[in-house]
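>>> Quick one: sequence and predicted model below, then my questions.
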Amino acid sequence: MNSSIALDENSIVKPLKKKKGLFYYIKHDFILYFMLIIPVAYILTFKYAPMYGIQIAFKDYNIFQGVNMSPWNNFATFKQIFVTEQFYQVVRNTLMLNGLDLIVGFPAPIILAILINELVWNKFKKVSQTILYLPHFLSWVIIGGIVTQLLSPTGMLNSLINNMGGESLPFLTNKYAWVATYTLVGVWQNAGWGTILYLAAMTGIDKQLYEAAEADGAGRLRKIWHITLPGIRPTIAILLILQLGNIMAINFDRPFTIQNNLVMDFGDVISTYVYRVGIQSANFSVGAAVGLFQSVICLIFLITSNYITRKLGENGIW
């Protein structure tokens, strides 16, 4: 008697694919792996290798004894900086200036990117983008010189005001006016460059959404509020997390090139404090301790902001 066996195609056992190893991928994409050598070497050399020197913060470091032979000081360096009034002043100034950059500077590229995106004349749009990008490529040494020439008491702007019968304005000599100058110059330098990511995110928004909204009678502001901003919200969230993660980190060149002795109450920040105390005064243990404290606070802000962002329903950086 002939019997037929019906086999369900789902019941057929398929042979397992052999797992491909690392050498297969290296052989298959060896050019890409070869290109990774330089950036990985850079990260290891300039980011991870210097971490060996963190132990200086916990030692009475002597340049002649070296890192390993210098004696441990039982956290004496941290006790020293935490009882110093000037340390709390530079921490306050750093948080204040970075907070103003966050409040004023963070929305600036978003608004600028939306305005550029709404331009209809493509040639004018390209020219505008190029002009707005240019300040980013100027070093702060050059920008500091420009600011001094324009806004100092004897600068071009005050000279023009004096020639018109007015009084000089203390852009760089009054500490409150200096803070406003510092913030606005930072916006001028960074806002144009910051539009790149937002404009790239806007190109990924479905054009049919705009067409449908226009067919429903939505105006330009309605389309921006209900389509453009929600479309770039993930990008905004990621960049906001990164900026909050750097709330205690501040570049050295920007405040150093603009500050002067009259505004040190607000102009002295962590980076300039480390330079003055840690390098100029050769107190390397204090400089390392302040830098480590700064990094730990930045890490806490980064983790916290990422956690809150994920709780609000957005994608974090991990």
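Received the coordinates, thanks.
>>> Going by C-alpha atoms from here, please, whenever you check contacts or count neighbours.
Noted.
>>> Pretty sure residue 130 sits in a helix.
Yes: with DSSP: H, G, I helix; E, B strand; the rest coil as the criterion, residue 130 is part of a helix.
>>> Below is an additional structure, to be compared with the one above:
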Amino acid sequence: MIGKFRKIAYPLHVMLLPGLIVIAIFSYGPMVGIVIAFQNFNPTKGLFGSNWVGLEHFRYVYSLPDTYNVIRNTLVISSMKLVVDLVVTIGTALLLNEIRLKLFKRSIQTIIYLPHFLSWVILSGILIDVLSPNTGMLNEFLAWLGFKRIFFLGNENWFPFVLVGTNTWKEFGFGTIVYLAALTGINPALYEAAVLDGASRWKQTLHITLPGITPIIVLMLTLSVGNILNAGFDQVFNMYGPAVYSTGDILDTFVYRTALINAQLSVATAVGLFKSVISCFLISASYLIAYRLANYRIF
């Protein structure tokens, strides 16, 4: 039996080799560059020819007043996205689950799912036009109602909410798939028994549907915690500007500006390494919590 299993497993391991080679080259190979965080890196001298400075760049980063502001922005924006996305996706899944006309249900699913496939490069161009303070559709509507025009992408108070709202609009259709799949696993007999007891649709949702998908909710929530330091570089980079750095600048955009605009490669690597270490810890902790609360296992 063991020999037969080994014969079956060998082809599967061979099929894994191309993927492992790609990961080794493009994911683990570049990790050699971590040493830049501990050097005064000079591109002309290479990775191992530059002067070593130890933890000097980490101390410099922690001394910058912008560092704490960037970390705060990252945590605030990520947390807001996590909570709003969770509420909207669950609510949408529950509403779609109540639709009995299959053609209409599938049409709605397709419509809300489509934005997920559009890149932020395309969407940011559309949103910049829609949210324009002078000619934007939204501001034209606000002006028609008698309200004052708002510079959504240039106002530091509005910008975080714009990020959360647009991200939710783009991704909530994709998130509903998980919860719709979870809803199909609930025993229909429970609803039949609830109807016989005179329970309304709201009572059925409250006492059957939500408890039935609670393990999936806990799982998705805990797994999302591991990515809380990823506030969405593509979205922020394509929509923000200097006017909203105080509330919109996140770790990834800070690293980009430090490395490619200010040419401080060592400092940027130190920030990136700091983020990676914290993210690794959060991901490990989230998988442990998911295993304890929802019995989730990677393998």
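Nice, thanks for sending it over. Everything quoted here is computed from the prediction, not taken from an experiment.
>>> What value does the TM-score take for this pair?
Scored against TM-score structural alignment, normalised by the length of the second structure, the superposed chains reach a TM-score of 0.91; 297 aligned residues with a Cα RMSD of 2.2 Å.
>>> wait, doesn't residue 88 of the second structure sit right on residue 173?
No: proximity of residue 88 of the second structure to residue 173 does not meet the contact threshold set by Cα atoms under 8 Å, at 9.3 Å.
>>> Neighbour count: the two, which is higher?
Neighbours of residue 88 of the second structure and residue 173, each counted by other Cα atoms under 10 Å, are more numerous for residue 173; the result is 24 against 17.
>>> Per the alignment, that one pairs with which residue of the first structure?
In the first structure, the position corresponding to residue 173 of the second structure is occupied by residue 192, as judged by TM-score structural alignment.
>>> helices or strands next to the helix or strand containing its match in the packing?
In this assignment (DSSP states H and E), residue 192 of the first structure forms part of helix 175-203. On a contact count with 3 or more Cα pairs under 8 Å, 6 or more residues apart in numbering; DSSP states H and E, helix 175-203 of the first structure meets helix 85-100, helix 107-117, helix 122-133, helix 233-245, helix 264-267.
>>> what's the mean deviation for it versus the second structure?
Comparison of helix 175-203 of the first structure with the second structure after fitting gives an average deviation of 1.0 Å (mean Cα distance after the TM-score superposition for the first structure).
>>> and the angle for that helix with helix 122-133?
Direction vectors for helix 175-203 of the first structure and helix 122-133, defined by axes from the mean of the first three to the mean of the last three Cα atoms, to 10 degrees, enclose an angle of 140 degrees.
>>> Provide the aligned range in the second structure for the next helix or strand after helix 175-203 of the first structure.
If you walk from helix 175-203 of the first structure toward the C-terminus, the next helix or strand you reach (DSSP H and E) is helix 207-215. The alignment of helix 207-215 of the first structure onto the second structure (TM-score structural alignment) spans residues 188-196.
>>> now the helix holding residue 192 of the first structure and helix 107-117, what's the angle there?
For helix 175-203 of the first structure against helix 107-117, the angle by the same axes, to 10 degrees is 40 degrees.
>>> any idea whether residue 165 of the first structure is helix, strand or coil?
Three states are possible here, and by three-state DSSP the one that applies to residue 165 of the first structure is coil.
>>> What is the neighbour count of it?
The burial count assigned to residue 165 of the first structure is 9, neighbours taken as other Cα under 10 Å.
>>> Distance of it relative to residue 159 of the first structure?
Here the distance between residue 165 of the first structure and residue 159 of the first structure works out to 10 Å (Cα to Cα, to the nearest Å).
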